[in-house]
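Q: My questions concern the predicted model and sequence given below.
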Amino acid sequence: MDTQQVSAPPCAPSPESGGRPPSSGVTHVTVRHTAAFTVVGNHLARHRTLSLLAIGLAVHIQSLPDGAKIGIRHLAARFPESEARIAAALRELEATGYLRRSRVRLADGRIVTRTVSYNQPGAETPAVSIPRPRSGQRTTHVPPIAPPPAPGPMAPPVSPSPPPPAPNAAPVAHGPAPERPPAPDPLPVLLPAPTARTAPPQPLPRPQAADPELHRSASALLADLRRLTPQLTLSERDIETLTPGVVTWLEREAHPDTVCQALTTDLPVPLKHPAKLLRHRITALLPPPLPGAQDLAPPQLPGRIVIPLQNCDLCDRAFRSRHPGRCRGCRTGVHTAA
């Protein structure tokens, strides 16, 4: 009964770990990579302020080749996280220096986002020119370079003796060497997006005749717009500039209520430039002139001859003739009894 019965074999050390396994925690099984691997520093893998999503996103970006697209939509389509979480993780990487994004205008006028990934923020990087991307967002990895070795003891430099002057050579004035122009910046220059319009505004319509009464009515109409809409409060200079256009409306027999309705309907919110809006509406909504009285007459049919009526000089009877005079009965002396 003194023989001990063993039901389970003792735990043996793991052959992969090369020694005795730890009593708790993680045990690493390390296999050396020979292809398709990325070197990540512990300063990123063990970062204390970055979130786990930001650390994983930084590792994924550093594993991508140059020119790969890393936009928020591309990453959201690749991973199950939402666009909001991926955008927050990218902002964390920008705040800690692992990522830098900037808006750049290309030679053809398009604006793209340039993304630069740093695997070791704060390290010195070589001043190399980054090629311009052709489309979309691009990522460029800038690896750090090792600092140059400390210089050792060197002998004092010996200034070389100047060469003997050539015969019959003009004397050379020794002075300070001309300054070399600074090297151009290899990085692209960020340009603001164009906001000003290129096409000039259309000119205001001008009246055909100077009518002081219409000019006073147009000026009063523009000054009275602020009572209808407080946003259309104009200065005296704006009223003086816009008055000829309103005079053209009144000259074409447009009713003042029609002019007010055309200038005050469907105003944008907020209205930043009321004078520019009124100038555009006065020019673009100008009604055509009404047709004249000669245009209202019905056109005559081609080939139809109408002989007018004339009154006889003797009997006052009506007859058709091209010229006034006597009727046929008075000319022949024959009259029928009434």
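A: Thanks, I have the structure now. The model shown is predicted, which means the values in this text are computed figures rather than measured ones.
Q: hey, let's count contacts and neighbours off CA atoms from now on
A: Fine.
Q: Leu250: neighbouring residues, count only.
A: Using other C-alpha atoms under 10 Å, Leu250 has 19 other residues around it.
Q: Check the secondary structure at the closest residue to it other than its chain neighbours for me.
A: Among residues not flanking Leu250 along the chain, Leu214 sits closest, at 6.9 Å (C-alpha to C-alpha, 6 or more residues apart in numbering). Per DSSP: H, G, I helix; E, B strand; the rest coil, the local secondary structure of Leu214 is helix.
Q: Repeat that for Gln310.
A: Under three-state DSSP, the three-state class of Gln310 is strand.
Q: Quick check: it vs Leu225, distance?
A: As defined by C-alpha to C-alpha, to the nearest Å, Gln310 lies at a distance of 59 Å from Leu225.
Q: do the same with Leu57
A: 58 Å.
Q: for the helix ranked longest in the chain, packing partners?
A: Secondary structure of the chain per DSSP state H: the longest helix is helix 236-251. With contacts defined as 3 or more C-alpha pairs under 8 Å, 6 or more residues apart in numbering; DSSP states H and E, helix 236-251 has these neighbours: helix 212-223, helix 256-264, helix 274-284.
Q: and the shortest one, what does it pack onto?
A: Contacting helix 256-264 under the criterion 3+ C-alpha pairs under 8 Å, 6+ apart are the following elements: helix 236-251, helix 274-284.
Q: Now Arg101: which helix or strand?
A: Element membership of Arg101, judged by DSSP states H and E, is strand 99-105.
Q: want to compare, so here's the second one:
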Amino acid sequence: MALVNTKEMFKKAYDGGYAIGAFNINDMEIIQGIMSACAELKAPVILQVSSSARKYAHPAYLVKMVEAAVKENPDIPVALHLDHGPSFEMCKACIDDGFTSVMFDGSAKPYEENVEEARRVVEYAHKYNVTVEAELGKLAGVEDDVKVEDDKAQFTDPDEVQDFVTRTGVDSLAIAIGTSHGAYKFKPGQKPKLRLDILEEVSNRLPGFPIVLHGASSVLPEFVQMVNQYGGQMPDAIGIPEEMLREAAAKAVCKINVDSDLRLAMTATVRKYFAENPSHFDPRQYLGAARDAIQGLVEHKIKTVLGCEGKA
């Protein structure tokens, strides 16, 4: 099976009341761990690349590694997606490189500028059968080049969504309902809460239209504890409760992004490996252990949050 775009994936997910996992990739081991989990559970997947990850790994390397993953797993639908594309030029470059889906993130721009540039991305992408995601509202937090202070975050305004989707022609929409980028999502004592009422209102305005949640890592405490046990200094981090994410996935949410959980799983495992094997220096050993941890985490997300097991 060749790389696919997200159109058919999202239609099946919307109708079936589940979501597709969009997992950020940076290197071979992360890709292999994700794909092993999806092959084991027969789950479709979106492998997504931030602009900084694209710079780190180099575009040609990333595309070829993803193509290798597709060749190794021909029965698994895989989309290659640009996460938080900041400009038309970045989206165009990824489309030209072979990405099958792109996100244009104009959420920090004035509304009319966001509309105009998103429309421009859509016009180019659809010529090549590439699907386009855009964003309304601003999520707080930090992830790579995306940095939004808490007091600058904004919930998505349901009154804008129909106008935005109609005028831009985007294929999916990321909305802000209480998720947050990064591991440190909430202040001490603050309870996480998703504004499912906003999600409900958006889905009423856009019946059958796929919605996306960014900043949806749960920051599993066992990995935070493992990092600290083996020499780290992470304060307690509170993510989005998985039961809330599963409820969103059963509604209009068709794509849930996971990045911080992958980073934590990998970092915690590597720290543990070196603490237990201080004289080892073979990257295949500690990166192999990290790859296995990534696989376990993704299997957990598929079963507990996404509900897409057996949907490949």
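A: Arrived safely. From a predicted model like this one, the values you see are computed outputs, not experimental measurements.
Q: Fetch the TM-score of the aligned pair.
A: Here the TM-score of the superposed chains, computed with TM-score structural alignment, normalised by the length of structure 2 as the reference length, equals 0.20; 101 aligned residues with a C-alpha RMSD of 6.0 Å.
Q: what's the closest of the helices and strands packed on helix 256-264 of structure 1 to Leu296 of structure 1?
A: When those are ranked by distance to Leu296 of structure 1, counting by C-alpha to C-alpha, first place goes to helix 236-251 at 19.2 Å.
Q: relative to helix 212-223, how tilted is that closest one?
A: In terms of direction (axes from the mean of the first three to the mean of the last three C-alpha atoms, to 10 degrees), helix 236-251 of structure 1 departs from helix 212-223 by 120 degrees.
Q: quick one: helix 236-251 of structure 1 to helix 274-284, angle?
A: Our comparison of helix 236-251 of structure 1 with helix 274-284, counting by the same axes, to 10 degrees, yields an angle of 20 degrees.
Q: Enumerate the positions of helix 236-251 of structure 1 that are buried.
A: Using 16 or more other C-alpha atoms under 10 Å as the burial criterion, the residues of helix 236-251 of structure 1 that qualify are Asp238, Ile239, Leu242, Thr243, Pro244, Gly245, Val246, Val247, Thr248, Trp249, Leu250, Glu251.
Q: wait, which of those residues is closest to Glu83 of structure 1?
A: When the buried residues of helix 236-251 of structure 1 are ranked by distance to Glu83 of structure 1 (C-alpha to C-alpha), Asp238 comes first, at 48.5 Å.
Q: How about the closest one: what's its closest non-neighbour residue?
A: Asp238 of structure 1's closest residue in space is Ala275 (C-alpha to C-alpha, 6+ apart), at 6.4 Å.
Q: if I've got this straight, Val102 of structure 2 is in a strand?
A: Yes - using three-state DSSP, the secondary structure at Val102 of structure 2 is a strand.
Q: State whether it and Phe88 are indeed in contact, as I suppose.
A: No - the pair Val102 of structure 2 and Phe88 fails to qualify as a contact (C-alpha atoms under 8 Å) at a distance of 10.2 Å.
Q: What are the buried residues along the longest helix along structure 2?
A: Counting residues, the longest helix found in structure 2 (DSSP H) is helix 283-301. Applying a neighbour-count criterion of 16+ other C-alpha under 10 Å, the buried positions in helix 283-301 of structure 2 are 286-299, 301.
Q: Spatially, which two of the residues you listed are the most separated?
A: Across these, the two members that end up farthest from each other (C-alpha to C-alpha) are Tyr286 and Lys301, 22.8 Å apart.
Q: Thr269 of structure 2 and Arg284 of structure 2, how far apart?
A: Counting by C-alpha to C-alpha, the gap from Thr269 of structure 2 to Arg284 of structure 2 is 13 Å.
Q: Next: Ile175 of structure 2.
A: Remark: distance between Ile175 of structure 2 and Arg284 of structure 2 (C-alpha to C-alpha) = 39 Å.
Q: Ala89 of structure 1 touches Ile61, doesn't it?
A: No - taking contact to mean C-alpha under 8 Å, the distance of 12.0 Å between Ala89 of structure 1 and Ile61 leaves them out of contact.
Q: Let's have the buried residues of helix 236-251 of structure 1 in TSV, adding distance to Ala76 of structure 1.
A: Conversion of these to TSV gives the following (distance: C-alpha to C-alpha, whole Å):
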residue	distance to Ala76 of structure 1
Asp238	52
Ile239	55
Leu242	54
Thr243	57
Pro244	58
Gly245	55
Val246	56
Val247	60
Thr248	59
Trp249	57
Leu250	60
Glu251	62
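Q: Touching, Leu82 of structure 2 and Ala93? I think so.
A: No - with contact defined as C-alpha under 8 Å, Leu82 of structure 2 does not count as touching Ala93 (10.1 Å).
Q: Tell me which of the two has more neighbours.
A: Just comparing Leu82 of structure 2 and Ala93: by other C-alpha under 10 Å the higher neighbour count belongs to Leu82, 28 against 12.
Q: For the helix or strand containing the more buried one, which helices and strands make contact with it?
A: In this assignment (DSSP H and E), Leu82 of structure 2 forms part of strand 78-85. Strand 78-85 of structure 2 makes packing contacts with strand 45-50, helix 51-57, helix 88-97, strand 101-104 when contacts are defined by 3+ C-alpha pairs under 8 Å, 6+ apart.
Q: okay, those, which one's buried deepest?
A: Looking across those with neighbours counted as mean count of other C-alpha atoms under 10 Å, the highest average goes to strand 101-104: a mean of 29.
Q: quick check: angle from the next helix or strand after it to helix 88-97?
A: Sequence order places helix 111-126 as the next helix or strand after strand 101-104 of structure 2, per DSSP H and E. Direction vectors for helix 111-126 of structure 2 and helix 88-97, defined by the same axes, to 10 degrees, enclose an angle of 10 degrees.
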